[in-house]
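*Asks:* A predicted structure for the sequence below; I have some questions about it.
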Amino acid sequence: MLLIKHHGAVQGVTGSCHELFVDSDQSVLVDCGLFQGAETSGSGADANQLSIEFDLSAVQALVITHVHIDHVGRLPYLLAAGFTGPIYCSQPSAELLPLVIEDALKVGVTRNASIIEACLERLASQLVPLDYKVWADIPLHSNTSNHTKTQVRLSRAGHILGSAYVTFRVMNDAMNAQGKRYHDVVFSGDLGAPYSPLLPSPQSPYRADQLVIESTYGDRNHENRANRRKRLQSSIEHALQDSGTVLIPAFSIGRTQELLYELEHIIHQNRTKAVSQTRSGKSLNWEDMDIIIDSPLASRFTQVYRSLSQYWDKEAKRRVNAGRHPLSFEQVTTIDSHQDHLQTVEYLARQTRPAIVIAASGMCAGGRMVNYLKALLGDERNDVLFVGYQAAGTPGRDILLYHDKTDGYVLFDGIKYPIKAQVQQISGYSAHAGQRDLLNFIKRMRIRPGKVHLVHGDDNAKKTLKELIEIEHPACEVVIPS
């Protein structure tokens, strides 16, 4: 088995970064993400230790599975540390990555335009977009005794647009001496689940000698995903009975676009159906519902999503061919400027007309959603609807934990905000594969791995998934890196 070092997503679900040594002195990185939530404290994941703390001397290339910040957020620090090798990713990720990095620099590093531009130019010079299912050679230096050759291939992961799981095919003289032609190592990145809006479901590789797989939901399955649109509609209709505002925290890329897609379909099928009733007694139909997207970044991502419709699944393409606009319909209002954002928050705090607000961040740890929560969380007319994973140590997790407690509250900027709003969670909308999906990813390989590394999950999720893999595949060695 080839040596793999894990530089993140070991103690939790953020900071993904893994190093595959293809021989004794050459390696390839997979992802280089930020730590978030409770994972930003403690050894190895301190919020003030964003510099690259591991040795880069062996690293020949970086492969990015997808552009969520917990998978790419340390990329500027990697460049600053002197990494000059190629950065491989899918074609859609190459379109989205500069937007993510620009925003990350503005939020967490600097607003100096020249510094940001220099970083983006450097990124562009090293970026190597790849088509799905095509092998590409990774350049290695020739002064190795084993004459190592390494190829990489990306396959659709179904998590967000551009997401991929990565297969490395390593060939060298040492393997040939053992009568083995090559060794395939697969990194799952973040796997999506079946029936995700817009994206085709991930298909397992034919083979994997070694597998590094996420375990976010290794201890549980999602609700029935086939009926989740009905649950979303039902949850919103229930939430809007008292003419309040429904707040949906969502990441700017992936989840926001999926929600827009689902809401467009709900409106298309239920245009004249009442969704709520105002205090004056007037019914409000779905076709009149205000849907507010308060995120300039989400708006930019949505534009890229629309421009890359060739990567959508068959269902989404059929809707477009039928003349529908799944990501751009008349009920949607986009808030761009900060001043408009503040005015919208103030308006919703005193209005009686129902509305749906989708804003970042998905775990309520920052972004414009925080201002909505500060203003609206204390009003029992309002609802918070979670559709994604809430990591330990984030305000989103606290809202889920304490909303039904007497005098429950959440801390923002050191101030206690009482939780009077109703809180719901629809787990079927997670962009991550559930437990059975993860197990099926392995089960459906024709040649299954001899060794599996479990990463990107809480302790119980990894432990539970490990036990199940060992039951289903007794010959497989399952390790939980520490």
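*Replies:* Everything's here; your move. Residues are numbered from 1 along each chain as shown.
*Asks:* only C-alpha atoms for contact and neighbour calcs from this point on.
*Replies:* OK.
*Asks:* List the contacts of Leu75.
*Replies:* Shown in contact with Leu75 (CA atoms under 8 Å, 6 or more residues apart in numbering): 32-33, 101.
*Asks:* Distance check, it against Val100.
*Replies:* 11 Å (CA to CA, to the nearest Å).
*Asks:* Strands of the stretch 251-400 of the chain, start to end?
*Replies:* 274-277, 283-285, 290-294, 332-335, 355-359, 383-386 (DSSP state E, counting those that start in this stretch).
*Asks:* Output the contacting helices and strands for the fifth one.
*Replies:* Read it as strand 355-359. Strand 355-359 is packed against strand 245-249, strand 290-294, with contacts defined by 3 or more CA pairs under 8 Å, 6 or more residues apart in numbering; DSSP states H and E.
*Asks:* tell me the SS of the spatially closest residue to Val128 that is not a sequence neighbour?
*Replies:* Spatial nearest neighbour of Val128, excluding adjacent residues (CA to CA, 6 or more residues apart in numbering): Tyr88 at 4.8 Å. With DSSP: H, G, I helix; E, B strand; the rest coil as the basis, Tyr88 sits in strand.
*Asks:* Distance check, Tyr88 against Asp379.
*Replies:* Separation of Tyr88 from Asp379 (CA to CA) stands at 47 Å.
*Asks:* let's bring in a second one:
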Amino acid sequence: MRPPKVMHHGAREGVTGSCHQLWMDDHCSVLIDCGQFQGTDEKTGDDLLALDFPIEGIKALIVTHVHIDHVGRIPNLLASGFEGPILCSEPSARLLPIVLEDAFRLSISRDQEQLERYLNTVEQRIIPLPYGNWFTLHEADDAMCKVRLQPAGHVLGSAYVELEFSAPGTAEKRVVFSGDLGAPHSPLLPDLVPPERADLLILESTYGDRRHEDRSHRRDRLQAAIERALADQGTVLIPSFSIGRTQELLYELEEILHDKNESTQATRSVGEPSEAGSDGAPDIDWPQIPIILDSPLATRFTKTYTELQGFWDEDARHRMEEGRKPLAFKQLITVDTHDEHIRIAQHLTDTARPAIVIAGNGMCSGGRIVNYLKAMLGDSRHNVVFVGYQGKGTPGRDIQTHGPDGGYVELDGERIDIRAGIDSLLGYSAHADQADLVGFVTRMKEWPTEIRLIHGEDQAKRTLAEVLEAKYQEAGKQSNVVIP
């Protein structure tokens, strides 16, 4: 059997716009993802969501996960006349309509009637596939194609895609699309387990040229950063993305609060003084610190994450069984309406009451975090803690770069001098790094005979290709690592 034909309609020359077309025979094909271009990959004007390929013969769309750079062109795909099913994991089937509703409002229309028609179409097309089971995708006299989704450990519901091709009288061929692979030690999610084999592997390479900072102690680093900030007796601002990062932060903040509470109770039970600061740590009244989640979209995702706890890892489920609420704890305050947002932001600005605020968006280029920043960046009592990558040219990058030197940032056309403290935590990337990507390959029982590297900058792809080729050579295996 000849290798299946694959075309890349995005994430070939950059890291966004993931969209790949694989032919199951001469006339029928399947799409894996249909994502929006972002950042330096972004198109302009009417081309932002445009499709530059014909949809004839595309029988199904498989979604690896619900990040906008993997699903953002679905509205255009539907508008172009695509009538096939949208296949995804069970958690993604719950999360995808929320993502697409928000994207529709921002990019297409806020008309409620039009939105409801669109969402009804989306929900009718979605077919959830349980992890780990094979499903027939295409069947003809001369060819068959089956699909299986496996957890990818990136965000809740993320999957890598296995496609198995068979034809009479020929050996089966297996193609694997990695989607976005997750890093180990992720709160809530089980660690990634690679496939047994692949003849052709389409592999992401976002961090193919670097290693992440150790993730196993990142909660301790988060606690230390927050304690440094709260010692200034002001508000801690954490810009965060609505899905994945926010839920991980809440999980780790609940863990910090739980440990602090147990430590306080243990101290009191043995009659020792309960004064904070005796060990050199800042004097912080943790039980009285409000954790404010100011993002309606993140609140919706968090509620759905909680409802999908059957897909959490063992440790997270165990906490629920103990009666803890990792994503809905007592000190968590959610802010929904705009009026409530303005009132809380003004109150914290006026009083400088110690609080932790998580708000969108993650790179400070819009959303509610901007109002907090405009009000608080000029006050040295407040602090900003970054837990995610800040893209070049974003306000977040400017604050991160110039804030420690007392510089300024422009927000909504207004110059804001930065007097607030600025801290940046590494170890929060949801992507696999170079070692994880290589491990995805070398932990297979049968290594791929061909690897195509996508979803990465040129340097990342070239570096990862060199490392993989060296691993193959070291193992005495023939390598064919391709950059399309």
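*Replies:* Structure received. Because the structure is a prediction, the values reported are computed rather than measured.
*Asks:* returning to what we had before: so which of the helices and strands packed on strand 355-359 of the first structure is nearest Trp135 of the first structure?
*Replies:* Taking CA to CA, strand 245-249 is the member of those nearest to Trp135 of the first structure, at 37.7 Å.
*Asks:* That closest one vs the second structure, average offset?
*Replies:* Once fitted to the second structure, strand 245-249 of the first structure is off its aligned match by 1.6 Å on average (mean CA distance after the TM-score superposition for the first structure).
*Asks:* residues in the second structure matched by that strand, start to end?
*Replies:* Alignment of strand 245-249 of the first structure against the second structure: residues 235-239, by TM-score structural alignment.
*Asks:* The residue sitting nearest the centre point of the first structure and Arg156 of the first structure: what is the separation?
*Replies:* The first structure has His68 as the residue nearest its centroid, 5.0 Å off, counting by CA atoms, centre = their mean. According to CA to CA, His68 of the first structure stands 15 Å off from Arg156 of the first structure.
*Asks:* Kindly report the same for Ile292 of the first structure.
*Replies:* Distance from Ile292 of the first structure to Arg156 of the first structure, by CA to CA: 30 Å.
*Asks:* How about Tyr217 of the first structure?
*Replies:* When distance is defined by CA to CA, Tyr217 of the first structure is 19 Å away from Arg156 of the first structure.
*Asks:* wait, isn't the residue nearest to Val128 of the first structure in contact with Ala124?
*Replies:* No. With contact defined as CA atoms under 8 Å, Tyr88 of the first structure does not reach Ala124; the gap is 11.2 Å.
*Asks:* In terms of neighbours, single out the busier of the two.
*Replies:* Neighbour comparison, Tyr88 of the first structure and Ala124: the larger count goes to Tyr88, with 25 against 14 (by other CA atoms under 10 Å).
*Asks:* so where do the helices sit in the second structure?
*Replies:* Per DSSP state H, the second structure has helices spanning 68-71, 74-79, 90-107, 112-125, 218-230, 245-269, 296-307, 314-321, 338-351, 369-376, 395-402, 434-442, 458-474. These are given in chain order.
*Asks:* for the ones you listed, which one sits closest to Leu327 of the second structure?
*Replies:* Of all the helices of the second structure, helix 245-269 sits nearest to Leu327 of the second structure, with 5.7 Å by CA to CA.
*Asks:* For that closest one, buried residues please.
*Replies:* Under the neighbour-count criterion of 16 or more other CA atoms under 10 Å, helix 245-269 of the second structure has 245-258, 264 buried.
*Asks:* So which of these is the closest to Asp180 of the second structure?
*Replies:* Arg245 (14.8 Å).
*Asks:* could you check the distance from that closest one over to Ala359 of the second structure?
*Replies:* Taken as CA to CA, the span from Arg245 of the second structure to Ala359 of the second structure is 11 Å.
*Asks:* likewise Leu437 of the second structure?
*Replies:* Taken as CA to CA, the span from Leu437 of the second structure to Ala359 of the second structure is 31 Å.
*Asks:* okay, the two: which has more neighbours?
*Replies:* Neighbours per residue, other CA under 10 Å: of Leu437 of the second structure and Ala359, the larger number sits with Ala359, 27 against 23.
*Asks:* can you tell me which residues contact the more buried one?
*Replies:* 237-241, 293-295, 367-369.
*Asks:* Now with 10 Å, please.
*Replies:* Contacts for Ala359 of the second structure were tallied using CA atoms under 10 Å, 6 or more residues apart in numbering; they are 237-242, 246, 292-296, 298, 335, 367-372.
*Asks:* Please apply the same query to Gln425 of the first structure.
*Replies:* 232, 235, 248, 384-389, 400.
*Asks:* is it possible to export those residues to TSV including neighbour count and distance to Leu465 of the first structure?
*Replies:* What follows is these, written out as TSV (neighbours: other CA atoms under 10 Å; distance: CA to CA, whole Å):
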residue	neighbour count	distance to Leu465 of the first structure
Leu232	21	28
Ser235	17	31
Ile248	26	30
Val384	25	30
Leu385	23	28
Phe386	24	24
Val387	21	23
Gly388	22	20
Tyr389	20	17
Leu400	18	24
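*Asks:* Among the residues you listed, which one sits closest to Ala431 of the first structure?
*Replies:* The closest of the contacts of Gln425 of the first structure to Ala431 of the first structure turns out to be Gly388 (CA to CA; 7.2 Å).
*Asks:* ok, and the closest non-adjacent residue to that closest one?
*Replies:* Once flanking residues are discounted, Gly388 of the first structure sits nearest to Ser430: 4.7 Å by CA to CA, 6+ apart.
*Asks:* give the contact list for whichever residue in the second structure pairs up with the one you found.
*Replies:* Under the alignment (TM-score structural alignment), Ser430 of the first structure pairs with Ser429 of the second structure. Neighbouring residues of Ser429 of the second structure by CA under 10 Å, 6+ apart: 154, 182-183, 186, 207, 212-213, 215, 245, 387-389.
*Asks:* I'd like those laid out as a markdown table, including distance to Tyr131 of the second structure.
*Replies:* A markdown table is the format used below for those (distance: CA to CA, whole Å):
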| residue | distance to Tyr131 of the second structure |
| --- | --- |
| His154 | 15 |
| Gly182 | 16 |
| Ala183 | 19 |
| Ser186 | 19 |
| Tyr207 | 26 |
| His212 | 28 |
| Glu213 | 30 |
| Arg215 | 26 |
| Arg245 | 23 |
| Val387 | 30 |
| Gly388 | 29 |
| Tyr389 | 30 |
